[in-house]
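Chemist: Test case, fold it:
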Amino acid sequence: VLDPDLALFPTGTEQDVTITTQTFARLDLPVKRVFITENEINFLAFPPVPRSMVIFGAGYGFEMLSEAGWLQDRSIYYWGDIDTHGFAILDQLRGHFPAAASFLMDRETLLAHLPYWGLEPQPERRDLHRLNSVEHDLYDDLRQNRLSDRLRLEQERIGFDWIKRALTKL
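Modeler: Predicted structure coming up:
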């Protein structure tokens, strides 16, 4: 939970907890935004955001989240690597949560972090049908190697100030 006023426990300390799928499904927390990140460092360092929580994702596995019906009434933001697998995971998440939005998975973020570009070991090549047009254009550029060969920007390479600035726009 990213909002200290909504802490799960009255300790006043960090609220990093691991719970079962069944417990998570019954939480129904008073948050309006849920961020899902695929990197543990980003999960642990995510800045405070009022009425929000962050979930450390599990790659391609969203079955546990789909059991939490209360998430359907929240704004969900997925933050993955800017690479073909990051977009494939976003596409899969939308199979469970069609209104999920991407967060910091855009061309502006990618181009602003050029010094941190890396190589994606085994890019995804299949068509993805749940991306919006802007996401799909970037995904096509990545899978067709139009910007660079097997381009990847890992989410942990994105500057903390860039993250905080993006959060103020939500």
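
Chemist: going forward, measure contacts and count neighbours with C-alpha atoms only.
Modeler: Noted.

Chemist: What residues of the top helix by length along the chain count as buried?
Modeler: Ranked by residue count under DSSP state H, the longest helix found in the chain is helix 84-96. For helix 84-96, the neighbour count (16 or more other C-alpha atoms under 10 Å) marks 84, 85, 86, 87, 88, 89, 90, 91, 92, 93, 94 as buried.

Chemist: Another sequence for comparison is provided below:
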Amino acid sequence: MKWLAHKDLVYWGDIDTHGFAILNSVRRSFGGARSMLMDRATLLAHEEQWVGEPNPTNEHLEALLPDEASLYTDLVEGVLGSSVRLEQERISYAAVLDATRQCR
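Modeler: Predicted coordinates for the structure are as follows:
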């Protein structure tokens, strides 16, 4: 997978503790990987789409950027509610289109 190290990688996963754990894992292998639609603004804009995360994790994630780490901590600590999860398929189509245009 060395060829991936030279690509512009964008990761998009659920906004929940496991989504951030996967992003952390991707970044450990590919430090330049960016996230898309995994931010506080996206989460808050889709509050009516939140569901519960069945088994949240609380592991230390060292490869997250400061804004990502802050949101991850809030999810772990239940600041926004208990086991908050926004599945990627619940994000509005307009938000997805806008984000993918910005990633080019």
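
Chemist: start and end residues in the second structure for the longest helix of the first structure, please.
Modeler: Mapped onto the second structure using TM-score structural alignment, helix 84-96 of the first structure covers residues 17-29.

Chemist: what about the matching stretch, how far off from the first structure?
Modeler: Here the mean offset of stretch 17-29 of the second structure against the first structure after fitting is 0.6 Å, by mean C-alpha distance after the TM-score superposition for the first structure.

Chemist: Reformat the buried residues of helix 84-96 of the first structure as a markdown table; add distance to residue 44 of the first structure.
Modeler: What follows is these, written out as a markdown table (distance: C-alpha to C-alpha, whole Å):
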| residue | distance to residue 44 of the first structure |
| --- | --- |
| 84 | 24 |
| 85 | 22 |
| 86 | 19 |
| 87 | 22 |
| 88 | 24 |
| 89 | 20 |
| 90 | 21 |
| 91 | 24 |
| 92 | 24 |
| 93 | 21 |
| 94 | 24 |
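
Chemist: ok, so of these, who is nearest residue 23 of the first structure?
Modeler: Residue 23 of the first structure has its nearest neighbour among the buried residues of helix 84-96 of the first structure in residue 93, at 20.5 Å by C-alpha to C-alpha.

Chemist: Quick check: that closest one touching residue 100?
Modeler: Yes. If you go by C-alpha atoms under 8 Å, residue 93 of the first structure and residue 100 touch, sitting 7.4 Å apart.

Chemist: ok, the buried residues of helix 84-96 of the first structure vs residue 34 of the first structure, which is closest?
Modeler: Among the buried residues of helix 84-96 of the first structure, and counting by C-alpha to C-alpha, the member closest to residue 34 of the first structure is residue 93, at 13.0 Å.
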